[in-house]
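Enquirer: got a sequence here, can you build the structure:
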Amino acid sequence: MTSDARPARPSTPTEIRERLTDAVRDGLPAAIADLSRLVRIPSVSWDGFDPRHVQESAETVAALLTDLGVFDTVTIERAPLPGSGELGQPAVLARREPRGGRPTVMLYAHHDVQPPGEEGDWQSPPFEPTLRGDRLYARGAADDKAGVLAHVAAIRALLEVQGSDPDLGLVVFIEGEEEFGSRSFEAMLAAHRELLAADVIVVADSDNWTTTTPSLTIGLRGNTAFQLNVSTLGHASHSGMLGGAAPDAMLALVRVLASLHDDDGAVAVEGLTSHTQEVPPFTEVRLREDAALLEGVSSIGRGEILHRLWAQPAITVTGIDAPSVQNASNTLLPSVTVKVSCRVAPGQSAREAFMAIERHIRARTPFGAHVTFSAVDLGDPFLVDTSGWAVDDVLTAMEEAWGETPQLTGVGGSIPFIAQLAQTFPEAQVLVTGVEDPETRAHSPNESLHLGVFHRAILTEALLLARLDGAVSLP
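Expert: Predicted coordinates:
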């Protein structure tokens, strides 16, 4: 079709909604094809994995943004890691300046992925997108390469309906190491602050209430992770000869870790706080299904289930360095190291939480055992200010796209960089959306994307961008 035959630019809210709906629907096969091409690239950002794959992924994303033909600049950037001369993984940055007094919106996602884990745990190869029913299975299919393509597809639809020269300012920030702790994120913000400056920030890295009901995430727990080493002996000793008199490190460690929770499984560390908030109903049955609790295993903690998940602290031991069962001998262990992860409730800084845990552990370490803390990683929680106009805009767009009233939710996981974004751009309104659902299994084997959710997430963002473009004010 030639430009002369292009349909006239719509001039009423109803026309805009109808044309955007058609454009998103018609563009969905191309979005799925682009997503499939992107997830075939095993862009694991962790140490020990080939960084060339992350570079290839960044180049693919940059090409997708360049092909839109709307940005003034599209670049691949790397920033230094803290305390090191090394550079972090590549991010893709793009910008288009606003016109006519319109706002600028930043669209964030990340193109790196978690390691696949054991391939035998997958029903299909982790980096070969496989369609089963209405879900696309692959590592990164949802988290968060679908977020990348939601941005691309929404811009495509906007340009098709509103024309190739919108007034809206656009910034795209596709990070390359979110799954490895966003280590160079702060340096990236400092180096490109002017390029990234925006009035509204859309972070497409969260989930939805169900596959048919959307969510706007308004609260995120922070994280405090560290390694704890407990030592009691100068060297290993025979457990039969000296056991019962000489305390081994594992005994001391078990006692320390047991003190972190009370008999109900609730966190028992003085100084860790909870956030006061109302939560929607959530049944024990749904928790059992979502968490795959084994028969007879009970939930832990106290209070409403979602309050425990969104607004209370949680402590988990996520790793341990100790002899395996296969290599175990009758030995008193001199030293043991564990990795501890604490989720910090909104309203408390991650550093304050770490200091409370450190005090607790030092006060309860038995037998005079020596403890050291290392590899401390802190990320602050975040609360969205729901009074801003952009929140009303995105909730309206969600309801139009999904045909359901959106649910305002918290998230038990952590996205620490959101707090960094808010600190760098304090005047910007942050909107945390997503393309996941309760069955996505992000970070786990058989991660998947529900294609209906993907479709509606794209349409939501296209409608939001149309509102922000302001050519016609959607009701």
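Enquirer: CA atoms for contacts and neighbours, from now on please.
Expert: Noted.
Enquirer: now do the contacts for residue 177.
Expert: Residue 177 sits next to 45-46, 88-90, 110-112, 183 when contact means CA atoms under 8 Å, 6 or more residues apart in numbering.
Enquirer: this one next, for a side-by-side:
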Amino acid sequence: MTSMNAEIPQTFSNRAGTINVDALKSAVDATFDHTLERLKTLVSIPGIAWPSFDPAELERSAETVAEFVREAGFADVQILRCNKTDGTPGGPAVVARRLAGPGKPTILLYAHHDVQPPGDSTLWNSEPFVAEERDGRLYGRGAADDKAGIMAHLASYAAATQVLGDEFGLGVTLFFEGEEEAGSPTFRTFLETHRELLAADVIVVADSSNWKVGVPALTTSLRGLVDGTFEVRVLDHAVHSGMFGGPVLDAPTLLSRLIATLHNDDGSVAIEGLVGKDDVVEDIDEEQYRADASVLDGVRLAGSGSIASRLWTKPALSIIGIDAPAVDVASNTLIPAARAKFSLRLAPGQDPDAAMDAVEEHVKTHAPFGAKVTFTPGERGNAFATDTASTAARIAMWALGEAWGVPAVEMGIGGSIPFIADLTETYPEVQILVTGVEDPDSRAHSANESLHIGDFRNAVLAEALMLARLNVGGL
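Expert: Down below sits the predicted model:
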């Protein structure tokens, strides 16, 4: 959970004569323009796994990914899915496999081809589903999250197999999910159904970020997540605000008062029973954080302790939606009910069920003016911390540093990837690595999402080096 320079093991170095770094770099460079064009093609497909969007586009996304997988050299390619609990089909996942040779480990490469909705189109500087290069970055929905992850996997595999030829005996499984941005509703069922197909010694999840442009990172911790809604109701129905206003407060006002109880005066989360630590050694520069998060001048930062701990090892609660009449259609009535959706990020070590119970207890205990509060739990997912001393992690740190030409760092991420808990529970002996192609200005999920093209090239090379090292030395 602390950021530190990588100690590069000499046995992994090119001087040992076991890995031809220059040849791998040349192979990556020779096909990089093609890789980038393939990525642009994927960005053009609005594959969104939410029920309100056209499922045909998600199918087209899966079929296009499967085509690119075959092009990369995989013969055994399938599009698979499992049903949700309500019987409706889950998102289409693309799975491909190359069996390991004698004595060789198997690595599973994960990414997802579905994307977030584009949101308000007026906030974009270019069309969200038309990939556009500007100032060394590629803009478009999914350019960074996570279609670049798919292309990094495919391009690195192609480079490694080209350079190593018949010497490449590593087992490689590709798992490109099709519903991650919708909460991975069938992920656990998918793992249980295809447990043997997806079994591996190492799993690389390419769905995270680097420290900054020009400095690679291995993500060593992720916060967990719970979300849900709470509704405040004060009236059976709306009434005239002039005739009845005064003795009773409207629901939006009381909802606001309830929301205000969720944080202390310094902005830290006020819900009792949540865990958190201030144990991150190397901090994040406040000026850099403010710039990356686009914090306006004069806005005071919330919480206490190091900024890194506030991002990685402490809880963070946000209100991400409110149901109340819009201003443009508001009438002069006392609103009977209003609802808010919360998103609570959990520190490593926090039990999600206990956290959900704590939120429910808080909002019901703090119901203002005796208002009726209805709590509805939503998604929940565990935090994650990797074993940085594992062989796979050490190989990853070496490969990242070699590809970028600067030491890689270990870092936490404030976000959550809940399905990683499913991976660790299903495959308890597997070594999981969380990597990625994003940087602090990638703006994943937001307007003007983008990918730094130079770092994308480095990410492809780093993974090719990892594959070559695992092929040569195993675990």
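Enquirer: what's the TM-score here?
Expert: Once superposed, the chains reach a TM-score of 0.94 (TM-score structural alignment, normalised by the length of the first structure), with 462 aligned residues with a CA RMSD of 1.7 Å.
Enquirer: hmm, back to that, the contacts of residue 177 of the first structure in helices, which ones?
Expert: Among the contacts of residue 177 of the first structure, none falls in helices (DSSP state H).
Enquirer: closest one to residue 98 of the first structure out of the residues you listed, please.
Expert: residue 110 (23.8 Å; CA to CA).
Enquirer: in the second structure, what residue corresponds to that closest one?
Expert: Aligned by TM-score structural alignment, residue 110 of the first structure pairs with residue 112 of the second structure.
Enquirer: wait, doesn't that match sit right on residue 182?
Expert: No - taking contacts as CA atoms under 8 Å, residue 112 of the second structure lies outside contact range of residue 182: 11.1 Å.
Enquirer: run through the residues that contact residue 255 of the second structure.
Expert: Each residue near residue 255 of the second structure by CA under 8 Å, 6+ apart is listed here: 231-232, 338-340.
Enquirer: repeat that for residue 279 of the first structure.
Expert: With contact set as CA under 8 Å, 6+ apart, residue 279 of the first structure has these partners: 304, 306-307, 409.
Enquirer: to what extent is residue 309 of the first structure buried, counted in neighbours?
Expert: Burial of residue 309 of the first structure is recorded as 18 neighbouring residues (other CA atoms under 10 Å).
Enquirer: what does residue 14 of the first structure give?
Expert: With other CA under 10 Å as criterion, residue 14 of the first structure counts 12.
Enquirer: what of the one 3 residues further on?
Expert: Residue 17 of the first structure is surrounded by 21 other residues when neighbours are defined as other CA under 10 Å.
Enquirer: what lines up with it in the second structure?
Expert: In the second structure, residue 17 of the first structure lands on residue 21 (TM-score structural alignment).
Enquirer: what's the burial count for the residue nearest to that match when sequence neighbours are not counted?
Expert: Of all residues not flanking residue 21 of the second structure in the chain, residue 14 sits nearest, at 6.5 Å (CA to CA, 6 or more residues apart in numbering). Using other CA under 10 Å, the number of residues around residue 14 of the second structure comes to 13.
Enquirer: do the same with residue 94 of the second structure
Expert: The burial count for residue 94 of the second structure: 26, using other CA under 10 Å.
Enquirer: what's the counterpart of residue 409 of the first structure in the second structure?
Expert: By TM-score structural alignment, residue 409 of the first structure lines up with residue 411.
Enquirer: now residue 389 of the first structure
Expert: By TM-score structural alignment, residue 389 of the first structure lines up with residue 391.
Enquirer: contacting residues for its match?
Expert: By CA under 8 Å, 6+ apart, the contact set of residue 391 of the second structure is residue 475.
Enquirer: hang on, the earlier thing: can you pick the most crowded of the contacts of residue 279 of the first structure?
Expert: Using other CA under 10 Å as the neighbour test, the contacts of residue 279 of the first structure are led by residue 307, with 23 neighbours.
Enquirer: any idea which element the equivalent of it over in the second structure lies in?
Expert: Correspondence of residue 307 of the first structure to the second structure, assessed by TM-score structural alignment: residue 309. Element membership for residue 309 of the second structure (DSSP states H and E) is helix 307-312.
Enquirer: translate residue 202 of the second structure into the numbering of the first structure.
Expert: In the first structure, residue 202 of the second structure lands on residue 200 (TM-score structural alignment).
Enquirer: distance of that match from residue 428 of the first structure?
Expert: Distance check for residue 200 of the first structure against residue 428 of the first structure: by CA to CA, to the nearest Å, it reads 5 Å.
Enquirer: which residues touch the longest helix belonging to the second structure?
Expert: As assigned by DSSP H, the longest helix anywhere in the second structure is helix 21-43. By CA under 8 Å, 6+ apart, the residues outside helix 21-43 of the second structure that reach it are 14, 61, 64-65, 68, 129-131, 140-143, 147-148, 151, 155-156, 159-160, 162-163, 457, 460-461, 464-465.
Enquirer: mind giving me the ChimeraX command for buried ones among these?
Expert: Selection of buried members from the contacts of helix 21-43 of the second structure for ChimeraX, criterion 16 or more other CA atoms under 10 Å:
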select :61,64,65,68,129,130,131,140,141,142,143,147,148,151,155,156,159,160,162,163,457,460,461,464,465
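Enquirer: how about residue 446 of the second structure, what's its partner in the first structure?
Expert: In the first structure, residue 446 of the second structure lands on residue 444 (TM-score structural alignment).
Enquirer: a helix runs through that match, doesn't it?
Expert: No - under DSSP: H, G, I helix; E, B strand; the rest coil, residue 444 of the first structure falls outside any helix and is assigned coil.
Enquirer: give the contact list for it.
Expert: Shown in contact with residue 444 of the first structure (CA under 8 Å, 6+ apart): 116-117.
Enquirer: how much space between it and residue 293 of the first structure?
Expert: 16 Å.
Enquirer: residue 359 of the second structure maps to what in the first structure?
Expert: So residue 359 of the second structure corresponds to residue 357, using TM-score structural alignment.
Enquirer: what's the neighbour count on its match?
Expert: Residues near residue 357 of the first structure, counting by other CA under 10 Å: 21.
Enquirer: sec struct for it, please.
Expert: Residue 357 of the first structure is classified as helix under three-state DSSP.
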